[in-house]
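A.B. asks: Quick one, what's the 3D model for this:
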Amino acid sequence: MDLRPELLPPAVDPRRLDALHTEIGRITDLLATGSTDAEAAITAFNADTGHAYTVRDFADPCAARSLTDFATEAARPAHPRVPDITRDELAEIIHRIATGDRETDHYLRLLHASIPHPHLADLIFHPPAHLRDAPPHALADAALAYRPIAL
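C.D. replies: A predicted model of the protein is given here:
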């Protein structure tokens, strides 16, 4: 299924990607040398990107992802909210995540920002027994059925 453009990962300007790549490297170097400027650099980086990265993200940025993937993530919106995702679109996004799509991180951020279910990643990667091996539409139904408890 094709997804609407607002559900797809936004393109990143190569110049922006290069600038973020360079800044990530600079912050990593500041941390490696114990510079007191590292915290301020991370704060400025977060202000520029809209994300909430911590020292841990920069201490070893290649541990969980490549430097290019880190820069690409930082260049994209931190909370890409699309409130009117349909059941079919949600099922397609879940399918893409479950099959290891290259843009899984974007799709997970999109779901967390757009669907109120508090454990979407667990629902997809570690579903409850009655949803193990369920098709994406069943997982989408479970995600859409969640209602927060009113206090």
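A.B. asks: C-alpha from now on. contacts and neighbour counts both.
C.D. replies: Fine.
A.B. asks: what about residue 24, neighbour count?
C.D. replies: Residues lying near residue 24 (other CA atoms under 10 Å) number 24.
A.B. asks: Give the other helices and strands that the longest helix along the chain contacts.
C.D. replies: If you go by DSSP state H, the chain has its longest helix at helix 14-32. Here helix 14-32 touches helix 38-49, helix 55-59, helix 67-75, going by 3 or more CA pairs under 8 Å, 6 or more residues apart in numbering; DSSP states H and E.
A.B. asks: For the comparison step, fold the sequence that follows:
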Amino acid sequence: MAIEAVRVKINQLKTEENELVHEIEGREKLIHDIKITNDELDRNLTTLRNKKGLLIVNLKNLEKRLADKDNELKNKYKVNKDHKQVTDELVGSQREDDSSYIDKLKLAQSDEHTLSAQHANTEQRLNNSQTQLKRLQAVLQEKEA
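C.D. replies: Alright, predicted model coming up:
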């Protein structure tokens, strides 16, 4: 009778050990998946930072071009001040060009704001994943101890 009770207890312990091994394997896989996700988020964050940098450079180039066009317009207006009709035509076409540049500048600024928001969101997701990874590692260490 006592031997049978010991065998039952051994079987229970083996079953519990198998369940714990399965749980640990599942958590290890989850930790691995989170690490992969973190790597992907890091790559996405780097890509967003690069795109933001490019947008800033493009924005500065557009601002410079707009300033150059503005100076060019002022110079043309001054040079042709005595020729009203010619000046009016130049100003009209230049304003259309300036309007196009302003639209592009506003679009670039909008893109920059969008990328900044995406960047903040990606950083938050990365922080959340890292926090979850640390918790799971702590639980895993606790289970292994």
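A.B. asks: tm score of chain vs chain?
C.D. replies: Remark: TM-score between the superposed chains equals 0.27 [TM-score structural alignment, normalised by the length of the second structure]; 65 aligned residues with a CA RMSD of 4.6 Å.
A.B. asks: ok, back up a step: in the longest helix of the first structure, what counts as buried?
C.D. replies: In terms of neighbour count (16 or more other CA atoms under 10 Å), helix 14-32 of the first structure has its buried residues at 17, 20, 21, 23, 24, 27, 28, 30, 31.
A.B. asks: Including distance to residue 111 of the first structure, could the helices and strands packed on helix 14-32 of the first structure go into CSV?
C.D. replies: Shown next, in CSV, are these (distance: least, CA to CA, whole Å):
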stretch, distance to residue 111 of the first structure
helix 38-49, 19
helix 55-59, 22
helix 67-75, 15
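A.B. asks: Can you tell me how far the residue nearest the centre of the second structure is from residue 15 of the second structure?
C.D. replies: Closest to where the C-alpha atoms of the second structure average out (CA atoms, centre = their mean) is residue 119, at 3.5 Å. Going from residue 119 of the second structure to residue 15 of the second structure by CA to CA, to the nearest Å gives 47 Å.
A.B. asks: again with residue 43 of the second structure
C.D. replies: 42 Å.
A.B. asks: tell me what the helix ranked longest in the second structure is packed against?
C.D. replies: The residue-count maximum for a helix in the second structure (DSSP H) belongs to helix 2-79. Counting contacts by 3+ CA pairs under 8 Å, 6+ apart, helix 2-79 of the second structure is packed against helix 84-144.
A.B. asks: packing partners for the helix it packs on?
C.D. replies: Short answer (3+ CA pairs under 8 Å, 6+ apart): helix 84-144 of the second structure packs on helix 2-79.
A.B. asks: now the angle from the helix it packs on to helix 84-144?
C.D. replies: Relative orientation of helix 2-79 of the second structure versus helix 84-144 (axes from the mean of the first three to the mean of the last three CA atoms, to 10 degrees): 170 degrees.
A.B. asks: ok now helix 2-79 of the second structure, how far from the chain's centre?
C.D. replies: 8 Å (CA atoms, centre = their mean, to the nearest Å).
A.B. asks: Just name the most buried of the helices and strands packed on helix 14-32 of the first structure.
C.D. replies: Compared across those, helix 67-75 shows the largest average neighbour count, a mean of 20 (mean count of other CA atoms under 10 Å).
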